[in-house]
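*Asks:* Sequence plus the predicted model coming up.
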Amino acid sequence: MSEFLADFDTMSGFGATANGGVERQAGSEADGLTRDWFRMWLTKNGFRCRVDAVGNLFGSLEWIEGAPHVLVGSHLDSQPKAGRFDGAYGVLAGAHAATTVAERVAAGKIRPAFNLTVVDWFNEEGCRFSPSLMGSGVFTGKFTAEKILDVVDADGCTVRTALRNIGYLGADEPPMCKAYVEIHIEQGRVLEDEEISIGVVTANWAVRKYRVRIRGEQAHTGATLIEDRRDALLGAAQMIVATREVASAFPPGVVLTSIGKLTVEPNSPVVVASDVVMAVDIRSSDETTLAKAHELFLQARTDIEARGEVSVDVESGSLRPSTPYHRAGIELSESIADGLGLSARRMLTRAGHDSINLKDLMPTVMLFVPSVGGVSHSEIEYTEPEDLLAGLNVLTGVLERLVVEGLSSEQEQS
């Protein structure tokens, strides 16, 4: 166990920030260095490494030729000035759990029926390149590799170029997989507040995402009268307030709304903004409630435009529905935690994870460990070492059972 914590500290040095976090956005130099270290770790520990067309990195342990694989992992990329646990914990924990399973196979203590692969999904975060969940989206057939490789960042760099620059523009075929497991920090404070060791995820919150453009008219800030202005940034401010008010129209915690990114043109201190593009996010555990929030949001857009100063266009929108995780995986995880003397509770995930894509394709398990204060996407994000190790123990137990017995693919859900 001390080896895991030491490896995690080493890995956290790549892209480290002055305030204890990391910054390794997808396809960046820091992302590449982290992946290089992890790939060397995998190779040293007997994994066969391969990289697919969109940079997903797979490390496989193969005992039975032609048998499908149990897949475990998460992502190494981060948000800007982010925490070191989000995603990265799940990748390294998956690798360490896999080596423990391999040791038990080598010692003759278990007989595998399936092979085992660890994965680092490319661009889960979606901050440099959009959309998020990119690598797992291609793996599950939700996006094509060619479409993703042509996506550009704010500086005009394509995913293809970024992957080539860091040495992860691959051409390998991914392994054939039968089940997927992911462990992650909670990114909330339910487990901490209730003093629970392990969260067993039963479903994801539904989410709507929008790209909204507010158009005004460029003018001189020092010479143009207020009544003559068509200020796109004012319209954006009104949309920001209105979007928060959508959440306030429901009981606390039922709907979450945010606007996390603005692009302002021409973005000069002495020019009235002519154009603002914003990313809007609305979430709820209940899809009927989310539909009501969606209608309130669209009405707010209409009301702001009716004031006559700006136009407000919803240029694109997407819906990620709430869908359940497989019951057999939920019950297995609870059984493993109980056998280790660890408390566990069923819960939803408000945040998006690669497992949300995978569970549409195969039986999937999602586990949480506590986050101190519920803080995430921040340099002060933290999870106690004992919680990291408790999660690693549960993950190891789940993987061992899956490698030996598999997981029912029947769609009986919780």
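*Replies:* Perfect, I can see it now. Numbering: from 1, shown residues only.

*Asks:* going forward, measure contacts and count neighbours with C-alpha atoms only.
*Replies:* Noted.

*Asks:* Please, where are all the helices along this structure?
*Replies:* Using DSSP state H, the helices found in the chain span residues 2-11, 29-44, 88-106, 134-139, 145-149, 159-166, 190-194, 232-248, 287-306, 327-339, 354-358, 385-405.

*Asks:* so what does the last one touch, helix or strand wise?
*Replies:* Meaning helix 385-405. Contact here means 3 or more C-alpha pairs under 8 Å, 6 or more residues apart in numbering; DSSP states H and E; on that basis helix 385-405 packs against strand 69-74, helix 88-106, strand 177-185, helix 327-339, strand 364-369.

*Asks:* here's the one I want to compare it with:
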Amino acid sequence: MSTTNEQFLDDFRTMSTFGATEGGGVDRQAGTAADHETRQWFGGWLARHGFNETVDQAGNQFGTVELVPGAPYVLVGSHLDSQPLAGRYDGAYGVLAAAHAAARVADDVAAGKVEPRYNLAVVNWFNEEGSRFTPSMMGSSVFTGKLALDTALATTDAAGETVSAALRNGHRQAEGSAPALTDVANYAEIHIEQGRILQEQGIQIGIVDKTWAASKYRVTVNGAQSHTGATRMEDRQDALYGAALLIAAARDLTAEFGQGLLHTSVSEMQVLPNSPVTIARQVLMNLDLRSPDEDVLARARDILAKWIGDVQERSRTDVQLELTHQWGLVAYQPEGVALGTASAEQLGFSHMNIMTVAGHDSTNMKDAVPTVMLFVPSEEGISHNEAEFTRGEDAVRGAELLTEVVRRLVRGELEAAAINND
């Protein structure tokens, strides 16, 4: 293994010590002390490697290198924040791979090996995970204009602390002006797959060409608060029972379709009054439906609506669904897919086109600028778990591929491909 690749793995091991958990993962939710410690370390890394660090008002952390004065940036990155008791790789791998790729390409430019058309910028997006502050992908949503800055900064966690306060209390606001969307020519991101398709098929690289369709809901189950012992069973309007029936219905819904055509989940439950001797009057929770087929998703919504009527009748509760997020099958730009494919083929890496089931910052960026999204294998598909793991050789291979992608982007090959395809 080359010295460059060994340094990448050494840096990754060091980065993984911030917010490290006993189970081998990390816990550094957005704006916590562990997150800020990681950001501070990363800021030092950027400075040591010739980047100018800036932080925008939404907490997005940038490192820029000027190669062509006045030119737009090739932006590359991911996120350093994590879920609670999460793995080391989700997001953080992509940030470090982006930084190493950008540094290598900047060195190539300085050595006269690459004639640049664009400048380089690395980004650590704030609060991609959305575990402490909702919604997820917050930093890139503000950056792309999908979420108002004031709304993001006023968002509170469960303890009532705002995003604004969390940012003020942590990593310093670096001097200088951070890049804006108008400064970005194109974007690239690499991530662990968080599934096991690549591993099962023995493929080294995934070139992401589409996102799964998704519908996300905030569910409210309203019942009547009463005594857990004294209230007759036939008189109970147990919101928790209604929620349990809905949770089971959401899971059973997947059996109505072919294997792999529908993913469902219920998460982040709040039970009121959450007393050991009181039947719940209300349950709040999130419901998530995802599919690679928009027709399947539409049918799933229709079936679930009918089943909710049964839930309400059986539990004597009222169930309300509020649609919070929805998107269809959205493609990444074909020229970006082609550029990622050409880069993998040049390096001799086996590859396949793959859809992303999870949301990423690239799913925001692709709606604003041409974007390249890449995957490396995840062992057993485990993610959002301390056991999350990607082999060192896969991580290194991904960093090498991202370097080639960034090299091509900096030369303006994506725009050239788009012109040739017109």
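*Replies:* Yep, it's here. Quick caveat: nothing in here was measured; it's all calculated off a predicted structure.

*Asks:* After superposing, what score do the chains get?
*Replies:* Scored against TM-score structural alignment, normalised by the length of the first structure, the superposed chains reach a TM-score of 0.97; 413 aligned residues with a C-alpha RMSD of 1.6 Å.

*Asks:* before we move on, back to that, let me have the helices and strands packed on helix 385-405 of the first structure in JSON lines, extended by distance to Arg35 of the first structure.
*Replies:* Below are these laid out as JSON lines (distance: least, C-alpha to C-alpha, whole Å):
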{"stretch": "strand 69-74", "distance to Arg35 of the first structure": "13"}
{"stretch": "helix 88-106", "distance to Arg35 of the first structure": "11"}
{"stretch": "strand 177-185", "distance to Arg35 of the first structure": "18"}
{"stretch": "helix 327-339", "distance to Arg35 of the first structure": "29"}
{"stretch": "strand 364-369", "distance to Arg35 of the first structure": "23"}
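
*Asks:* Distance to Glu3 of the first structure and mean neighbour count added to the ones you listed, as JSON lines?
*Replies:* Below are those laid out as JSON lines (distance: least, C-alpha to C-alpha, whole Å; neighbours: other C-alpha atoms under 10 Å):
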{"stretch": "strand 69-74", "distance to Glu3 of the first structure": "18", "mean neighbour count": "28"}
{"stretch": "helix 88-106", "distance to Glu3 of the first structure": "9", "mean neighbour count": "22"}
{"stretch": "strand 177-185", "distance to Glu3 of the first structure": "18", "mean neighbour count": "25"}
{"stretch": "helix 327-339", "distance to Glu3 of the first structure": "22", "mean neighbour count": "19"}
{"stretch": "strand 364-369", "distance to Glu3 of the first structure": "19", "mean neighbour count": "27"}
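
*Asks:* nearest to Asn204 of the first structure, of the helices of the first structure?
*Replies:* Asn204 of the first structure lies closest to helix 354-358 among the helices of the first structure, at 7.1 Å (C-alpha to C-alpha).

*Asks:* Now do the contacts for the residue positioned nearest the centre of the first structure.
*Replies:* For the first structure, the residue nearest the mean C-alpha position is His353 (3.8 Å; C-alpha atoms, centre = their mean). Listed by C-alpha atoms under 8 Å, 6 or more residues apart in numbering, the contact partners of His353 of the first structure are Glu124, Leu133.

*Asks:* What's it aligned with over in the second structure?
*Replies:* Per TM-score structural alignment, the equivalent position to His353 of the first structure in the second structure is His360.

*Asks:* and if you look at Ala16 of the first structure?
*Replies:* By TM-score structural alignment, Ala16 of the first structure lines up with Ala20.

*Asks:* The closest residue to that match other than its chain neighbours: neighbour count?
*Replies:* Using C-alpha to C-alpha, 6 or more residues apart in numbering and skipping the chain neighbours, the partner closest in space to Ala20 of the second structure is Val26 (4.3 Å). By other C-alpha atoms under 10 Å, 27 other residues sit near Val26 of the second structure.

*Asks:* show me the contacts for Val26 of the second structure.
*Replies:* Residues in contact with Val26 of the second structure, defined by C-alpha under 8 Å, 6+ apart, are Ser16, Thr17, Phe18, Gly19, Ala20, Ser82, Pro84, Leu85, Ala86, Gly87, Arg88, Glu386.

*Asks:* measure the closest residue in space to the first one that isn't next to it in sequence to Ser140 of the second structure for me?
*Replies:* It stands for Ser16 of the second structure. Excluding its sequence neighbours, the residue lying closest to Ser16 of the second structure (C-alpha to C-alpha, 6+ apart) is Arg88, at 6.0 Å. Arg88 of the second structure is 21 Å from Ser140 of the second structure, where distance means C-alpha to C-alpha, to the nearest Å.
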